[in-house]
Every structure is written in C-alpha cells, then in structure tokens.
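Asker: got a structure for you, letters missing:
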C-alpha cells in the first residue's frame, strides 16, 4: 500500500513555501511578472518559482561551471543558474524562439550576467549533437518538448562529467503519467522515466517538486 506524506499544496501553503525559500532577486521577480504580462497564454511554460532557488542551490552545491539548458522560454531558469555561477562560468541555453528569449536577454543584462549566457537559437537536438562529445558538462537542465526528452537524454549523458548532475522538469506531467490511457506528453514522459530508471550510467531520484523533478548523477 502506498501512502504519501505530501500535504495538499493549497495556495496558502504554496505561498508559505515561497516565503521560506531564498527570495527572488529583483531581476528574477521582474522577469516572472513580465512573462505573465506579455505571454499570459503560455506563462505556464515558465519554470516554477520555487525551482529558481533550487537550481541556483544545485549550481552552488555541485560547483558547476559549465551548464547546458534545454528549453529556455523567457529565461527564468537561465537567470537563476547564471547568477549562481562564478564569473567564468557559462550556460549554453537552447531554444527556438527569438521572441521569448528576447525577454530573457533583457533580464540577464539587467542582472549583470549576460556574459555568462550563450544563447543558441536552433532546434535543441541539433545544438546538442554539435557539442563536444567528451565529458565536460557539470550540470544540465531539461525543460522542453516532452516528446524529445529521451533524445536529449541520450545526447547529454555521454557529455556529462563523472558526478555531473542532470535536472529534468515535468517528470510527473500534471499527474498524468499514471494514466496509461493518455498518450502525447504523458506517454512521452512515461517512456522517459522508464529510460532513466533503466540507465546504469546514472544514479537517479524522482522528486515531487513542482510538476515532478528528476535528479540524476552521472556515474
């Protein structure tokens, strides 16, 4: 029998979580608000607010200097990681939208970290395949089209340094991963989660953070 210790995440409890996390910087807060104002219909694509401090924490915890991000949207996650990097650290940010990432570019500049972000506008799979194949990535963050998650994974894992950390968002897919009757993104995430669990190149854990967050350490 499975029992959860997770409390129901009411708006009040969610606000409490945010209040007891490191506060967003002025640049992060402005970017969240600008995203919801300018791209209201798709603002849900933005990485959850509590994941910003988490990503920054993981960058500092791992001592990461070289990061690859798959799926940038308006750049909130990029900003969170770039701000936690040392001055010589870099984030290669992959996206296909000039419009969305333009908002991110402005935010990175406002935060003084634009020189730490290498934005590459192209299909992410093409960008990944063009990267050096030797293990050199310290941290990777994936939050993009779900149908390509397995492909992204297969390109990233061989390029991760030993002990490198992969962070993957939406691995519960709104709770639909348990509904075998649902295809599309839910089916893609089920396939991805099964692939990760079967991959003996990594040590992994799936957390109920935001819409599901998988952490995997390259062995």
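Answerer: Sure thing, it's come through. Note that the structure is predicted; figures quoted are calculated from it, not measured.

Asker: contacts and neighbour counts: CA atoms only from here.
Answerer: Noted.

Asker: and the closest residue to residue 101 other than its chain neighbours, what does it touch?
Answerer: Closest residue to residue 101 apart from its sequence neighbours, by Cα to Cα, 6 or more residues apart in numbering: residue 74 at 4.8 Å. Counting by Cα atoms under 8 Å, 6 or more residues apart in numbering, residue 74 makes contact with 31, 35, 46, 100, 101, 102, 103, 104.

Asker: let's go with 7 Å and repeat that
Answerer: Applying Cα atoms under 7 Å, 6 or more residues apart in numbering to residue 74 gives the contacts 35, 100, 101, 103, 104.

Asker: hmm, which two among the residues you listed are most spread apart?
Answerer: Between any two of those, the greatest separation by Cα to Cα is 10.5 Å, found for 35 and 101.

Asker: and the contacts of residue 74 as TSV, adding distance to residue 157 and secondary structure?
Answerer: Output for these, formatted as TSV (distance: Cα to Cα, whole Å; DSSP: H, G, I helix; E, B strand; the rest coil):
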residue	distance to residue 157	secondary structure
35	31	helix
100	27	helix
101	26	helix
103	30	helix
104	27	helix
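
Asker: of those, which is the most crowded?
Answerer: Highest neighbour count within the contacts of residue 74, by other Cα atoms under 10 Å: residue 104, with 26 neighbours.

Asker: let's bring in a second one:
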C-alpha cells in the first residue's frame, strides 16, 4: 500500500491473496470485458491526484452483474470521485433509469464527465455536490422516496458508513441491494493495530466496526467478498 503523508490517500485496491493473483484476475477477466470508455476513464483517473480511490475494474464487473440481475432502474451513489462506478452503473441501467449521485468534490466528478457525455448517459445522472447526510435526510423525509431505490453503492468516508446505512435502508426497497466498498481495507482489518501505521488506524477501526455492524443487522443478508479492496453486498430483507 502506498505510504504518503496525506491520510486520504490510503485506499489502494488490493485483493487479499497476492499482487500476482490480483494482476491475474484483472488481466484475465476484468480488463478484456471492460467497456472502452470505462478503460479510458480508469486510465485518466490513474493520473489524477489520489487516483487509487477509483472503483477497481473487478469490483465493477461484479456490480454490473448485480445491476442486471436486479433489473435496477433507480439507484443512488454516495462518493463519486471521477465517476468510474457512476459511468458503469449508467451503462447498466435502462435508458430511462436514474442515478442520484452525491459527492463533495465536483472537480473530481468533472474529470469523468466527458466520458459520461461520450457514452450518452448524462441524462441518467443527477449529480449533487454536497455532503451526503443532509441529502439523505432530505430524501428520507419525503415518504414518496421510501423503498423506491433498487440499488445503492457507497464508497465515501468509512466512518460515516453506518450513518449512511441507516438512511439508505429506508430508501432501498425490500429485495434491493446496498453495496459497500473498501470493507477489507487492503487486509488491514486482520492486522494487529500496533502493526498498522498510525495514519491508517482510524480507517482500520472504522472498517472493523462497519463489518461488525452489518453482520449484526437483521434487516439485511450480507456477503463480505474479497473483491477489489473488499465489497460488502447487503440485500434488504426487512
């Protein structure tokens, strides 16, 4: 994992087994099936500050299948960055599908916007430049929004995941999915705290707490998967 003084630059997609196996997976199964515009956006993001924050292509591959199995039409995304997962979602929902996309950094979103426009899917996206909680609270306050979303993807500040979860569980329909990224944090969740760099310890602690809380939530079925940097898939059942 890259070591920098910037505490926000800590998320490098790492499959737990080994770098060689990670490379094998993406080169064998993910890259050959990656849409051209997603490939171009991924490569553009690699040269953007904190470019390692983008959704990994193998995670995207799984998300694509989940969206199609759900026949998802109305989705919400917390944490957009340059928009790799946003473009992927837009490509996998119907022409009249809609994505509510929330992020505090419009500048990063605009890096991916030309690719979104070239794909002809901009009309599917409602980008909101804002912290997520005020927007989620506003959505929850409107009864017409409750239980209407098919899919939620969360890839933002890890210490707020459960605050997001409490709002999103009301917005996503029974049978819908909530998918949380970076829940294995490069494997640091199983490291002794003293072996983890001090700057990373709050992220490790947050990930462990989120994993435990989701595992104990009777409102969802979950699968914690070692894809990308850890992807927790939650199906709302209550």
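Answerer: Cool, the structure landed. These figures come from a predicted structure and were not determined experimentally.

Asker: thinking again about what came up before, tell me which of the contacts of residue 74 of structure 1 is nearest to residue 158 of structure 1?
Answerer: Lowest distance from residue 158 of structure 1 to the contacts of residue 74 of structure 1 (Cα to Cα) belongs to residue 101, with 27.4 Å.

Asker: closest to residue 41 of structure 1 out of the contacts of residue 74 of structure 1?
Answerer: For these, the nearest to residue 41 of structure 1 is residue 35 (9.9 Å; Cα to Cα).

Asker: include distance to residue 132 of structure 1 when you put the contacts of residue 74 of structure 1 into CSV, please.
Answerer: Listed next are the contacts of residue 74 of structure 1 as CSV, based on distance: Cα to Cα, whole Å:
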residue, distance to residue 132 of structure 1
35, 33
100, 27
101, 24
103, 29
104, 26
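
Asker: just give me the closest of those residues to residue 127 of structure 1.
Answerer: Minimum distance to residue 127 of structure 1 across those is 16.1 Å, recorded for residue 101 (Cα to Cα).

Asker: all the helices of structure 2, in order from the start?
Answerer: Ranges of helices in structure 2, per DSSP state H, are 19-25, 36-46, 57-70, 84-91, 106-118, 132-141, 161-171, 201-215.

Asker: mind checking those helices for the one nearest to residue 193 of structure 2?
Answerer: Comparing these by Cα to Cα, helix 201-215 comes nearest, at 6.8 Å.

Asker: and that closest one, which residues are buried?
Answerer: Neighbour counts over helix 201-215 of structure 2 (16 or more other Cα atoms under 10 Å) mark 201, 203, 204, 206, 207, 208, 209, 210, 211, 214, 215 as buried.

Asker: would you check the span in structure 2 matched by the single longest strand found in structure 1?
Answerer: In structure 1, taking DSSP state E as the definition, the longest strand is strand 160-169. Using TM-score structural alignment, the residues of structure 2 aligned to strand 160-169 of structure 1 are 172-181.

Asker: repeat that for stretch 59-74 of structure 1.
Answerer: Going by TM-score structural alignment: stretch 59-74 of structure 1 matches residues 67-82.

Asker: can you find the partner of residue 108 of structure 2 in structure 1?
Answerer: Under the alignment (TM-score structural alignment), residue 108 of structure 2 maps onto residue 100 of structure 1.

Asker: so which of the helices of structure 2 comes closest to residue 227 of structure 2?
Answerer: Across the helices of structure 2, residue 227 of structure 2 has its closest neighbour in helix 57-70 (5.8 Å, Cα to Cα).

Asker: average gap between that closest one and structure 1?
Answerer: Compared with structure 1 after fitting, helix 57-70 of structure 2 deviates on average by 1.2 Å (mean Cα distance after the TM-score superposition for structure 1).

Asker: residue 98 of structure 2 and residue 124 touch, don't they?
Answerer: Yes: using Cα atoms under 7 Å, residue 98 of structure 2 is in contact with residue 124, at 4.6 Å.

Asker: residue contacts, the most centrally placed residue in structure 1?
Answerer: Taking Cα atoms, centre = their mean, the centroid of structure 1 lies closest to residue 141, which sits 4.0 Å from it. By Cα under 7 Å, 6+ apart, residue 141 of structure 1 lies in contact with 68, 69, 70, 166, 167, 168.

Asker: leaving out the residues flanking it, which one is nearest to residue 123 of structure 1?
Answerer: residue 96 (5.9 Å).

Asker: can you give me the distance of that neighbour to residue 141 of structure 1?
Answerer: Separation of residue 96 of structure 1 from residue 141 of structure 1 (Cα to Cα, to the nearest Å) stands at 16 Å.

Asker: alignment lookup: residue 201 of structure 1 to structure 2.
Answerer: Using TM-score structural alignment, the equivalent of residue 201 of structure 1 in structure 2 is residue 219.

Asker: quick one: that match from residue 20 of structure 2, how far?
Answerer: In terms of Cα to Cα, residue 219 of structure 2 sits 37 Å off from residue 20 of structure 2.

Asker: what do you get for residue 36 of structure 2?
Answerer: 24 Å.

Asker: which one's more surrounded, these two?
Answerer: Taking neighbours as other Cα under 10 Å, residue 36 of structure 2 and residue 20 compare with residue 36 leading, 13 against 9.

Asker: how about the more buried one, what's its match in structure 1?
Answerer: Counting by TM-score structural alignment, the partner of residue 36 of structure 2 is residue 26.

Asker: show me the contacts for that match.
Answerer: By Cα under 7 Å, 6+ apart, the contact set of residue 26 of structure 1 is empty.

Asker: can you rerun that using 10 Å?
Answerer: Going by Cα atoms under 10 Å, 6 or more residues apart in numbering, residue 26 of structure 1 touches 32, 107, 110, 111.

Asker: and if you look at residue 176 of structure 2?
Answerer: By Cα under 10 Å, 6+ apart, the contact list for residue 176 of structure 2 reads 67, 70, 72, 75, 147-152, 169, 220, 234-237.

Asker: for it, which non-adjacent residue is closest in space?
Answerer: The spatially closest residue to residue 176 of structure 2, leaving aside those adjacent along the chain, is residue 150, at 4.8 Å (Cα to Cα, 6+ apart).
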